[in-house]
Structure formats: structure tokens, C-alpha cells
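Colleague: Predicted structure and sequence below. I'll ask about it afterward.
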Amino acid sequence: MRLLYDFKALFDRYGVGVGSFVAVVISLWVFILILLPQIAMIDMSFGHNLPPAERGGPNDVYTLSNYAYFLFGNDGGFNTLHLTIMAKTVIASVVVTVFDLILCYPIAYVLAHGAKPQAARLMIIGLIVPYWVNEVLRAFAFRILFGSTGLVNGVGLALGLWSDPIDFIREDVALYAGLTYAYILLMIFPIYNAIEALDRNQIEAARDMGASWWRIHWRVVIPMAKPGIASGSTMVFMLTTGSLAAPQILGGPSNLWFTQLVYQWFNEASNWARGSAYAVILVAVCILFTFLMMRVFKVSIGEIGR
């Protein structure tokens, strides 16, 4: 009903021609490029890894073995390796999301209420321009920066902060820094859009009543920014858990990202059924995180999607 109401409003505002075009394009996008691939992946995840000649035959039946393998492996015990990789990926994604939130909230506030319009536009351009560079190239740039002979180690050694080069790659410092930087815009702009709608007079009134800086943000700004914080956190978490290039380039030799497991099942083991099951599990984790954000910040899915 909500979708029909939105389409009716679209027709009323732009006319039947433009409204029909937009409705058809959105429908094709949602059903062909989003829903159908997901349905196909879910269907494949409940199947056996059969050669093409046996597909559709008596052995091609639904099974839960691919999901059972994620939990128990082949020997019946817990699949501690893959469960640990999933846990590490989720925890690392939460840490990156928190880093981005701490870093981006002050920037978004300054853009919305602290800087003059000309300065704000220059700041936005300065944030966007670096992202004209491909994500893979930016990941390699971080690997160079944090390498044993890179800029970070060079400055640290020159200032006497440490006596020997630190292996930031093995310690995953480069990975966390690269992922935090990779999705920083997806945290800034949702928070900026939410804070920008805040009436500046509310902040001035709170100051006139003697409220401290932290109390103004806690009681006035953050409640207004909750949808933006939830939206930004959801997008950063999802893209971090689903990242593949950055973990492969910046991750240490002992750090395996869950997306790398999915990649291995699809491309190295040629087991598309199990790869689909692992991909479905990853999608389910991201959906659960979205619901968690909705509950923590007490916002609806519509507010997150704005």
C-alpha cells in the first residue's frame, strides 16, 4: 500500500509520462538487479555442488548441508575457523563504524552549522575529490604509507617515536585505517543532512540557557541526527563487512576476511552452492545489524533510508 501511494504521488507531481518512466525504471532495478539475483543465490545455497550434467536430476535436491558446514564443518564439531573469521569480520566492521562515527560527527556538524557557506563548499569538495581515485589504488596507497619504508614509519623513526620499523600491515593497522577512510563519506553526508535540518535557533537557545557544549550536542543535536547516524552506521558496516579489495591488499597474512571465504568458494573451490550459502549468511548479518541500529536509535527503516 505504501508503494502504491508513493507511485500515485509520483504521477500526481510529474504526470503520467514521467511518472510511468520512473516507476518502470525503479521496478526493473529492484526486481531484476536486486530481488532476482538474491532469490537465485538463496535457491542455489540450498543445493548440492553438482556437475552441470547432474543438475535437474534425481540428486539435485534441497539440502541444509552448506549452512551446516559453516557451523560444524565436515567432522561434526564446530567449524571454529570460519566462525572465528565471521566474528572477527563483524567485530572489525563495528570498530571501523565507530571510528568513522567519532571522526565524522564533528566534521558533519561543522559543515552544517559551524562553517560559512563558501568554506563549507570548499570542505565538501576537499572531501569528495580524493574519491575520484579508484578504491583499489587508494588501498595500495595506504599499503605504501604504512609499509616498513613508508611515510608513517619514516616520520616515526625520524621523531624517535620508535627505534625499529613497525609492521603495520601484519598488525592490521593499515587495514583499519584504509577501511575507515574508504567509507568516510557515507558517514559524513547522512549525518550532515540530518543536522542541517536542525534550527540554529535551538542551539542558540540552549547556549543562552547556560547549557554546556556536550549537553547541547547530547540533548539537542544528537537526537536530531539519530536517523543520519543510523543510516551512516548501517552503510559503513555493510560495505566494510562486504569489502574484498582492502582486506586482500591491506590485511595481514593471518587475517582472513569473510568475503575472502565467499570468494574462495566461488572462484577457487568452484563450489557455488556453498559460496551462495556463505553470501546469504553475510547478508543476514548485515540485515540484523540494520535492525539493531533501528532499535538502538529508535528510528524506522524509512528514516534510515532518507
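Modeller: That came in fine, so what should we check first?

Colleague: When you work out contacts or count neighbours from here on, use the C-alpha atoms and nothing else.
Modeller: Fine.

Colleague: which parts of stretch 255-266 are buried?
Modeller: For stretch 255-266, the neighbour count (16 or more other C-alpha atoms under 10 Å) marks 255-263, 265-266 as buried.

Colleague: no wait, stretch 159-169
Modeller: Buried residues in stretch 159-169, counting neighbours by 16+ other C-alpha under 10 Å, are found at 165-169.

Colleague: re the thing from before, let's see which of the buried residues of stretch 255-266 end up in strands.
Modeller: Among the buried residues of stretch 255-266, DSSP state E puts none in strands.

Colleague: Please compare the first structure with the one that follows:
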Amino acid sequence: MGALQASFTSFTNKHGLGVACFIGLTVFFWVVFLIVLPQLAMVDFSFRYNLPQSQIGGANDVYTLDNYAYFFQGNDGTINTLDIGILVKTLVAALIVTLIDIAICYPIAFILAHSATGVAARLMVIGLIVPFWVNEILRAFAFRVLFGATGLVNGIGMNMGLWDVPIDFIRADVALYSGLVYAYILLMIFPIFNAVEALDRNQIEAARDMGASWWRVHWRVVLPIAKPGIASGATMVFMLTAGALAAPQILGGPSNLWFTQLIYQWFNQSANWQRGSAYAVILLLVCIGFVMMMMRVFKVSIGEIGR
């Protein structure tokens, strides 16, 4: 509490009381009315029966654990392997997308922070940002066209003789993974860039002068500095990938069901908002638990991510 008060006082002294109050009220409104209250309403829904409108608020409208029990057992009392399997597959896919984004974005962020200068740096930033002016739905459909049976990837591969018949990249989830990796790439690059940018170039030069190889320089010098940025980017990418809906709907194969699609079905096709809310809460809790576990494994605190 003392640290928070000190931060507020420092911000007020620098920017004025009016700006500080405006930002404080805006953040308060955002957190309470757009995050906390909707989540509490969904939690309340998740513990209710799916009743007709005429019975809501009546004697039968009581709290229950049936919606959560259904996720684990289903109606027949056996283990609900289908829904549990879909959740596990979604989390594994989100982890894979996150790891691919880290592998792609780390070198880009490092080059942007310590190698690219002047026009080259500005062109790199523009090249990263401008494609995201296109709507996410349109970008997803672009990837479906790109990896389609008559798309550019199959066309080039067949013309070069790499394969004779079109490959079904949609059914193999190649299009889905590619679309998700691309969709959140900026959320990985800029946190890593902000962390790596603070690194003193002289530390890298000193390590090189002492005979350290490039991989050792990055492992011992750069990565410890970049770790909070990587953790911040990985958290955002993992959470957004696990909660994605548009990309799995458009790019997913016919047999590939994302957990968010399952939630969508409960809300819209089955008109069972109570069970859909329970599934949404389960996804939220599992994702938060997974992220907290990864933070503990990699020894990164929430304060380091916040920086």
C-alpha cells in the first residue's frame, strides 16, 4: 500500500493532480465495470440451473454445482473425456503457439533494439504494425486462402515438385497455428523489445571480447534481462490463444474443436448460459493457474512482468 501511495504521489508531482485523478478514475472504471463485474456475473450464472424465464427468481432458482460436475462426468456419470480432452488440446496448442512466437520474436526484438538504427529501424516497425491495420477476421480468411487446396503455398510446392497433390493444411492445423502465431506476434515482440532495449551494449561487447560465443552471450547476458519481457509477452499470447474464437472457427479443421468453440456452442446453440459460464470460468481458472505455475518455474514475479 505504501509503494502504491508513493507511486501515485510521484505521478501527481510529475503530471498534476487532475491528470492523476483522471487516469485513476479511468482505470477504476475499466477494472470494475468492464472486468470484475462481468466476471462476477458469469461466476454467478455458472452456479445456477438452466431454468425457463418464468422460473428465474423462483423457488427452483438455487445455486448448484451441476454445471461444473458435468464438465468432469457428463450426464451418464462417466468421465467426460471429450470435453476434458478438448481443454487439454487447447492448452497444448496455446503453449505451442506461445513457444513459436518466442522463437520468432526474440531475434527480431533483439535486432530492433541493438542492431537496426535510423531508417532500418523505422521500416521494421512499420512493417510489423501496418499489416495489423487489417481486421483480424480478414487476416484469418487470408490465411485460409493462403493454405487452401488451390492457395499460394500448395501452388508453389506443386510447381517446385515438392509434392504432387494438394496438401490439406486446414485439416492438419497448419493454417490454424500459422494464423494464431501471426495474430499475436506484436504482443510478443514489443515486451521483449522494451526489456532488451535497457541492456547496455557494452555488456555484450565485453562478453564477446572475453571469448564468449553468440549463444553464450544471449544465454548469460541477454536472456536474464529479457526474461521479464518474454514472460509478459508469453502470458498475453498464451491467454489470448487459449481464448481465441475467430481463428479456430475459420482456420480449424472439421475435426478440430477449440474449447472456446465449445463455450460458444453452450451459449448460442444450446442456449445454456449457465453451463457455458461454468466452462468459461474453468478455462479462465486453468489458464491463470498454468501461467502462475510457469512464472514459478521460470522464477519471474508479477512485479517484473509489470515493469
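Modeller: Ah, there it is. In this text the structure is predicted, and so the values were computed from the model without any measurement.

Colleague: Identify, from the buried residues of stretch 255-266 of structure 1, the entry nearest to Asp6 of structure 1.
Modeller: Using C-alpha to C-alpha, Thr259 comes nearest to Asp6 of structure 1 of those, at 35.7 Å.

Colleague: can you pull the contacts of that closest one?
Modeller: By C-alpha atoms under 8 Å, 6 or more residues apart in numbering, the contact set of Thr259 of structure 1 is 241-244, 279.

Colleague: Give me the nearest residue to Phe281 of structure 2, chain neighbours excluded.
Modeller: Careful, residue 281 of structure 2 is Val and not Phe. Counting by C-alpha to C-alpha, 6 or more residues apart in numbering, Val43 is the residue found nearest to Val281 of structure 2 once chain neighbours are left out, at 6.7 Å.

Colleague: and which of the buried residues of stretch 159-169 of structure 1 is nearest to Tyr62 of structure 1?
Modeller: The closest of the buried residues of stretch 159-169 of structure 1, once distances to Tyr62 of structure 1 are taken by C-alpha to C-alpha, is Ile169, at 42.2 Å.

Colleague: Name the SS class of that closest one, please.
Modeller: Following DSSP: H, G, I helix; E, B strand; the rest coil, the label given to Ile169 of structure 1 is coil.

Colleague: measure Phe11 of structure 1 to Phe21 of structure 1 for me?
Modeller: 10 Å (C-alpha to C-alpha, to the nearest Å).

Colleague: Please say which of these two ends up with more neighbours.
Modeller: Neighbour tally, Phe11 of structure 1 and Phe21, criterion other C-alpha atoms under 10 Å: the higher count belongs to Phe11, 17 against 11.

Colleague: The helix or strand in which the more buried one is found: which residues count as buried?
Modeller: Using DSSP states H and E, Phe11 of structure 1 falls within helix 2-30. Within helix 2-30 of structure 1, the residues that qualify as buried are 7, 10-11, 19, 22-23, counting by 16+ other C-alpha under 10 Å.

Colleague: Output the residues you listed in CSV; the columns should cover distance to Ile32 of structure 1.
Modeller: Shown next, in CSV, are these (distance: C-alpha to C-alpha, whole Å):
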residue, distance to Ile32 of structure 1
Phe7, 19
Leu10, 22
Phe11, 23
Gly19, 19
Val22, 15
Ala23, 14
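
Colleague: that older thread, which helix or strand lies directly C-terminal to the helix holding Phe11 of structure 1?
Modeller: Toward the C-terminus from helix 2-30 of structure 1 - assigned by DSSP H and E - lies helix 36-45.

Colleague: Now that following helix on structure 2. Mean distance?
Modeller: Here helix 36-45 of structure 1, set against structure 2 after superposition, deviates by a mean of 0.7 Å using mean C-alpha distance after the TM-score superposition for structure 1.
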